[in-house]
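>>> I'll drop the sequence and a predicted model, then ask my questions.
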Amino acid sequence: MTLESLDMNSKVIYRKCLPGGPWRRLLPGIILLHNNDPTPDQLVHAALLYAGTAAIVTGEEACLRYGLRLDVPATSERRIHVLIPHHLKRTSSDFVTVERTKRLPRPWLRAGVPLAPLARATTDFVRRARTVHVIGQAMIEAVQRGGCTPQALAEELDRGTKRGTALPRRLLAEWANVRSVAEAEAQKLAKILPHPPTHQNEVLYDNTGSYAGRPDFWWDDVGLAWEIDSLDFHFRSTDYARTLRRNTRYASLGVAVVQTLPSRLRTEPKTVLDELRTAYAAALTRPRPAVFLGEPP
């Protein structure tokens, strides 16, 4: 229902939206019936009203509504990116970015808001991001928090426009052979160490031939393990229980283990490096535990 359908004169509407008036114009043809700052939900619904009934939200706003933590300035202007069918004619306006697409996906409804699927929303966001850190964090969040696979992100980048995809493609290529996306960041950090890990994702056995573990990173000369894991990067409680069993097994075999929260790889890299150097120095002072790569002799 529109104000004009209620027989309200357009001049009256215009006057009410003037500075100091009781209403506020958000977008062409979209009026907020009060003069307070609009809420995030009001901005989203205004964008959808403006773009039309077929519009769906993608990019940053959709990612946030999926629960992803994006590294965007809190003071940055809030923009709503929407997708509409290619045959429709609607231009971007004010805080709304309208993108016409021949690949309009089936929306996912969250709190009544139609969202692009997570892989599409993430790639739409990273195509417009400008720094490696922001792009990398968004894709890591999509994988680890949203359950999206790196392959799904790569396929979505392949299907869409190639504009703005160079950086995300490069990062995905670097992660292609890494079991966990978080390990990609750890791998880069480990190269700075004076004594980098000797192995990655290799299976360890004890002196009876029983399975001892498969550390993310391993220093075979001193028997030191480095694991990148936390509840943030596990999707089920059973994963966390498995982590606890692994640590108990390490302790029983005398294996020293350094555990690092994935977020600290980005926020505290120098501290993480110091912890690894200290752990390596401590491992040098004790006998190497009886664990072996492959079957024991």
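Sure, I can see it. Since we're looking at a predicted model, the values are computed, not measured. Numbering: from 1, shown residues only.
>>> only C-alpha atoms for contact and neighbour calcs from this point on.
OK.
>>> Run through the helices of the stretch 1-150 of the chain in chain order.
Secondary structure of the stretch 1-150 of the chain by DSSP state H, counting those that start in this stretch: the helices cover 10-16, 40-51, 59-65, 118-126, 132-144, 150-159.
>>> alright, now check it against this:
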Amino acid sequence: MNHNTPLSSRPLSRLANVHRRVLTAAQLRAQGVTPAETNEQCRQGGPWQQLLPGVYLLHPGPPTSEERLHAVLSYTARTPFREPAAGVPAQPNADEPRPAPHYADAVITGLAALTLHGFSSAPPLLSLDTIDVLVPRLRRLRTVGCARVIRTASLPTPSYVTGLPVAPVPRALADAVAELLDVDSVRRLLTEAVRGGHTEPAAVMRELTQARLLNRPHVADAVDSLLAEGRAIAEDQLYRMVREFALPDPVWNVDLRLPGGPHLGGLDAYWPEQAVAVELDTRAPGQEDDALWSEYARKRETLERLGITVVHLTPRKLRESLEQQAAVVRTALMASSDRDPAAYVVVLPR
């Protein structure tokens, strides 16, 4: 008898027909494979191998990236597989592809999640020594092998990439950044998140703040680049809005001042004849109740007392509803003829 010899009346060769050759002990039992048979197949030089506790790879070579991901999820998920009902075969037709399992209470995060989201600055899956996975805080699991367990009080609602539960980009970024010490690596990931359209700076900042990562100097340096990138993209969207929806050309990036009087504040776009201004709100989360928000509100109130209409836009509004925002600006421009003339202000380049 050798390691490939079937040990039961149900040939183990039928298992080669499953489209992923990663199975748990429970799945093998459901297929009629006893623990003794599993141990025999996993002996040194045998055709199977144990990747993680209770998780087996049904071939002797190195696991593929997909197999590693499924192994980690099979190890950490609460119920990755349902036992078949009594009298119902686990695999009625071995020629039919087996449906992807449902992984409960386990979500891929960190660098592996960013790679699955399509980040070019994240490393290939096979180059990662460990795959980060989020589980509820009270789960009794330990980090082992290629599975790095991260406990969390609240699992994020996952995205699904190739059928796998993956943390949303902002959460995956925060978990990745928590393990990185190189400012250039952190900066590349944060910049690609915004420039690649994966998420907004505000969402990333929320996660970094919640994870208490902003007090790390290399993260704070990278965040400055993130916010600058977010503003540059929002400004490009604003230029595009004016161009594509045929709005009158404003004067861009100006400061307003009363003649011989105080500085009134900077604006991203201003139409002097109509006394209409656009201001981009690119504040980071957590600044909503602080001095910066007070400055925004004070400037707006001052300008509106002088008869200047201020249209307040966020990067998200510009990205998700550009035509609607153009209509808001156009309405403000058209309504200027019905308003009393605005006070005279001096317009200076910013």
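Yep, that arrived. All figures in this text were calculated on a predicted structure; none of them were measured in a lab.
>>> Can you lay out the helices of the stretch 1-150 of the first structure as JSON lines showing mean neighbour count?
Output for the helices of the stretch 1-150 of the first structure, formatted as JSON lines (neighbours: other C-alpha atoms under 10 Å):
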{"stretch": "helix 10-16", "mean neighbour count": "13"}
{"stretch": "helix 40-51", "mean neighbour count": "19"}
{"stretch": "helix 59-65", "mean neighbour count": "23"}
{"stretch": "helix 118-126", "mean neighbour count": "25"}
{"stretch": "helix 132-144", "mean neighbour count": "21"}
{"stretch": "helix 150-159", "mean neighbour count": "16"}
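>>> of all these, which lies closest to Phe217 of the first structure?
helix 132-144 (19.1 Å; C-alpha to C-alpha).
>>> can you give me how far the closest one is from the chain middle?
Relative to its parent chain, helix 132-144 of the first structure has a centroid offset of 4 Å by C-alpha atoms, centre = their mean, to the nearest Å.
>>> Pull the residues that contact that helix.
68-72, 118-119, 122, 126, 129, 148-150, 153, 167-168, 171, 181-182, 232-235 (C-alpha atoms under 8 Å, 6 or more residues apart in numbering).
>>> next one: stretch 156-171 of the first structure
With C-alpha under 8 Å, 6+ apart, stretch 156-171 of the first structure has contacts from 119-120, 123, 126-128, 132, 135-136, 154.
>>> now the top helix by length along the second structure, how far from the centre of its chain.
Using DSSP state H, we find that the single longest helix of the second structure is helix 217-244. In terms of C-alpha atoms, centre = their mean, the centre of helix 217-244 of the second structure is set 18 Å apart from its chain centre.
>>> Identify each buried residue in it, please.
218-220, 222-223, 226-227, 229-231, 233-235, 237-238, 241-242 (16 or more other C-alpha atoms under 10 Å).
>>> Also stretch 310-322 of the second structure?
For stretch 310-322 of the second structure, by 16+ other C-alpha under 10 Å, it's 310-311, 313, 315-316, 318-319, 322.
>>> For that stretch, measure first residue to last.
With C-alpha to C-alpha, to the nearest Å as the measure, the ends of stretch 310-322 of the second structure fall 17 Å from one another.
>>> quick one: that stretch to chain centroid distance?
Its chain's average C-alpha position is 21 Å from that of stretch 310-322 of the second structure, according to C-alpha atoms, centre = their mean.
>>> what comes into contact with it?
With C-alpha under 8 Å, 6+ apart, stretch 310-322 of the second structure has contacts from 200, 230-231, 233-234, 237-238, 241, 276-282, 300, 303-304, 325, 328-329.
>>> again with stretch 114-125 of the first structure
The contact list for stretch 114-125 of the first structure, computed with C-alpha under 8 Å, 6+ apart, reads 55-60, 62-63, 66, 105-109, 138-139, 142, 146, 148, 152-153, 156-157.
>>> switch the cut-off to 6 Å
56-60, 62, 107-108, 153 (C-alpha atoms under 6 Å, 6 or more residues apart in numbering).
>>> Please report the distance of the spatially most central residue of the second structure from Gly197 of the second structure.
Centroid-nearest residue in the second structure, with C-alpha atoms, centre = their mean: Val169, separated by 0.7 Å. To Gly197 of the second structure, Val169 of the second structure is 11 Å away according to C-alpha to C-alpha.
>>> swap in Leu23 of the second structure?
Remark: distance between Leu23 of the second structure and Gly197 of the second structure (C-alpha to C-alpha) = 36 Å.
>>> Between these two, which is the more surrounded one?
Leu23 (25 against 11; other C-alpha atoms under 10 Å).
>>> pretty sure the more buried one is in a strand, no?
Yes - counting by DSSP: H, G, I helix; E, B strand; the rest coil, Leu23 of the second structure is found in a strand.
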